[in-house]
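K.L.:
with the input below, show me the fold.
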Amino acid sequence: MTKQSNSFLFHVSSRGTRGGKNKDIRKNGDIPGNIFGLSLDSTMISCPLKMVQKHRSDFEGGLFYVQIDSGEKIPVVLEEIQEHPVTHMPLHIVFKRVNLLEKIEMDVPVEMIGECDVPDSNILLVRDELPIEALPSDIPEKFEIDISKLTEIGQSLTVADIIYDKSLITLQLSEEELEAPLVLLQELRAEEVEAPVEAVEATDGEASESAADEKTTENSADESAKKSE
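P.N.:
Take a look at the predicted model:
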């Protein structure tokens, strides 16, 4: 488990009560957004697009702080970043206010670490996120699971193989989900192994056809030359 530092501070600007047109905000190199939660009115903000792109990893997976203009520092978590469907450029961002003394629910990413050297194998990560409940300051940036423990085809790892502080973090999973495989070591399918060979054979076949075509063209050219003579 990787602990979030909780010290990141992100500066944003207020859009007042009217907010302004989103199109005009984006023309200035910013993106619109808002902060909601704790039964308070939603606050409309704008953020520099470049800073959102630069600090995206700081937003994901835990607690941080947002400062509107030069005002108070607000503890928040990332609720959502809306993206353009084609370019994946951030279009809108939403932060959720949190009470540091109240537990919240969040999805935490799962990351595989270590190396697995079993030949002709394929590693499948069944779930790339796990739902948890914890105080905002105890939310981890990610869960790590060590795949070097896998030594044979057919072996698997479960949530029990993740090291985390159970006194601070509660996994929101059923008994069945807790016991289900989280990582599977599978045998590489025959077609996946043979694919490069087939590609080589296809290339060789194409080369032979190309050579035959070139020879036919050369013969035709020779015959045309003889007729001309």
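
K.L.:
contacts and neighbour counts: CA atoms only from here.
P.N.:
Will do.

K.L.:
now the nearest residue to Gly16 once chain neighbours are set aside: how far from Glu209?
P.N.:
Leaving aside its sequence neighbours, Gly16 sits nearest to Met44 (Cα to Cα, 6 or more residues apart in numbering; 6.6 Å). Met44 sits 65 Å away from Glu209, going by Cα to Cα, to the nearest Å.

K.L.:
same question, Thr216
P.N.:
Thr216 is 10 Å from Glu209, by Cα to Cα.

K.L.:
okay, Met44 and Glu209: which has more neighbours?
P.N.:
Remark: of Met44 and Glu209, Met44 carries more neighbours, 21 against 12, as counted by other Cα atoms under 10 Å.

K.L.:
is the more buried one in a helix, a strand, or coil?
P.N.:
Using DSSP: H, G, I helix; E, B strand; the rest coil, the structure places Met44 in strand.

K.L.:
show me what contacts it?
P.N.:
14-17, 19, 32-35 (Cα atoms under 8 Å, 6 or more residues apart in numbering).

K.L.:
same deal with Ser121?
P.N.:
So Ser121 contacts 153, 185-188 (Cα under 8 Å, 6+ apart).

K.L.:
mind doing that once more with 6 Å?
P.N.:
186-188 (Cα atoms under 6 Å, 6 or more residues apart in numbering).

K.L.:
between those residues, which is nearest Leu168?
P.N.:
Among the contacts of Ser121, Gln186 lies closest to Leu168 (Cα to Cα), at 33.6 Å.

K.L.:
chain center to the longest helix seen in the chain, what's the gap?
P.N.:
When the chain is parsed with DSSP state H, its longest helix is helix 190-228. Its chain's C-alpha centre and that of helix 190-228 lie 44 Å apart, by Cα atoms, centre = their mean, to the nearest Å.

K.L.:
and stretch 91-104, by the same measure?
P.N.:
So, by Cα atoms, centre = their mean, the centroid of stretch 91-104 is 20 Å from its chain's centroid.

K.L.:
what's in contact with that stretch?
P.N.:
Contact partners of stretch 91-104, identified using Cα under 6 Å, 6+ apart, comprise 31-37, 75-83, 133-136.

K.L.:
I have a second one here; can you model it like the first so I can compare?
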Amino acid sequence: MSKTHEIKVQRREDEGKGASRRLRHAGLIPAIVYGGDLKPVSIQLDHEEVWLAQQNEWFYSSILDLSLNGDVQKVLLRDMQRHPFKQLIMHIDFQRVNENEKLNASVPLHFVNEDKSPAGKSAEVVVTHELNEVQVSCLPKDLPEFIEVDLSALEVGNVIHLSDIKLPAGVEIPELKLGKEHDVAVVIAKHGREEAEAPAAEGETK
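P.N.:
Here you go, the predicted structure:
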């Protein structure tokens, strides 16, 4: 079960590009909350608070508690627009979650014990992480902040697929229901010389 994180917001009355520009100049971020049985609501958030929060992994994969004068709505981050070169968040979209309905979300993968594995201990082996996150489906209460992938038994030639990941209770990967071809590789361990020989072999055919 994931932790929840509270972020204070205020209702936004003014709309339009001019109003959004004024908010940014005042150190605020224009945002919107939508979904569920309620109408979309325009809000504003403190830029400094959100800038610090968005540096954490949980900001992107956890249930967030948006607090409007004590009225809390549970949401997921759905979109965040950044300035192309300034350290500035331009706009944020949040989606309300229903605690009784399953949701789809991206969850980071944390790879552990690679250095203790037979593959990780060998200087001749290259271990590649093909995925860094995975799409899951679950009730909001079951949403994990991350999923741990234990690589302690990883050996040369091993491939860990989506179906090999141990999921927390109540969590599933919808993609696995689409067929075997969707059971993609998550981690691959192979000899480094295989990596080097592949480009050389391609060059010989040219």
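
K.L.:
now, the contacts of Met44 of the first structure that are in strands?
P.N.:
14, 32-35 (DSSP state E).

K.L.:
can you tell me which of these is closest to Ile68 of the first structure?
P.N.:
Ser14 (6.1 Å).

K.L.:
before we move on, what SS does Leu130 of the first structure have?
P.N.:
Under three-state DSSP, Leu130 of the first structure falls in the strand class.

K.L.:
tell me who's in contact with it.
P.N.:
107-108.

K.L.:
that one maps to what in the second structure?
P.N.:
Aligned by TM-score structural alignment, Leu130 of the first structure pairs with Val134 of the second structure.

K.L.:
roughly how far apart are its match and His161 of the second structure?
P.N.:
In terms of Cα to Cα, Val134 of the second structure sits 12 Å off from His161 of the second structure.

K.L.:
His91 of the second structure now?
P.N.:
Here His91 of the second structure is placed at a distance of 36 Å from His161 of the second structure (Cα to Cα).

K.L.:
equivalent analysis for Ala198 of the second structure, please.
P.N.:
Distance of Ala198 of the second structure to His161 of the second structure, given as Cα to Cα: 22 Å.

K.L.:
who has more neighbours, those two?
P.N.:
Using other Cα under 10 Å, the more surrounded residue of Ala198 of the second structure and His161 is His161, with 15 against 10.

K.L.:
Throw the ones in strands among the contacts of Met44 of the first structure into a markdown table and include neighbour count, thanks.
P.N.:
Putting these into a markdown table (neighbours: other Cα atoms under 10 Å) gives the following:
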| residue | neighbour count |
| --- | --- |
| Ser14 | 17 |
| Pro32 | 27 |
| Gly33 | 25 |
| Asn34 | 18 |
| Ile35 | 21 |
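
K.L.:
now the residue nearest to Gly16 of the first structure: how far from Glu218 of the first structure?
P.N.:
Taken as Cα to Cα, the span from Met44 of the first structure to Glu218 of the first structure is 73 Å.

K.L.:
which of the contacts of stretch 91-104 of the first structure are buried?
P.N.:
Buried members of those, scored by 16 or more other Cα atoms under 10 Å, are 31-36, 75-78, 81, 133-136.

K.L.:
the strands in the second structure, which residues?
P.N.:
Assigned by DSSP E, the second structure shows strands spanning 5-11, 28-34, 41-46, 64-68, 71-82, 89-96, 103-112, 125-129, 133-138, 147-150, 159-161, 185-191.

K.L.:
for those, which one ends up most surrounded?
P.N.:
Each of the strands of the second structure was scored by mean neighbour count; the highest is strand 28-34, a mean of 22, by mean count of other Cα atoms under 10 Å.

K.L.:
which residues in the first structure does it match up with?
P.N.:
Using TM-score structural alignment, strand 28-34 of the second structure lines up with residues 30-36 of the first structure.

K.L.:
and the matching stretch against the second structure, how far off on average?
P.N.:
Following the fit onto the second structure, the mean deviation recorded for stretch 30-36 of the first structure is 0.9 Å by mean Cα distance after the TM-score superposition for the first structure.

K.L.:
can you find the partner of Leu171 of the first structure in the second structure?
P.N.:
Per TM-score structural alignment, Leu171 of the first structure is aligned with Ile173.

K.L.:
surely its match and Ile147 touch.
P.N.:
No. The pair Ile173 of the second structure / Ile147 is not scored as a contact, 11.7 Å apart, by Cα atoms under 6 Å.

K.L.:
distance check, the residue nearest to Tyr34 of the second structure when sequence neighbours are not counted against Asn56 of the second structure.
P.N.:
Among residues not flanking Tyr34 of the second structure along the chain, Pro40 sits closest, at 4.2 Å (Cα to Cα, 6+ apart). Taking Cα to Cα as the measure, Pro40 of the second structure falls 26 Å from Asn56 of the second structure.
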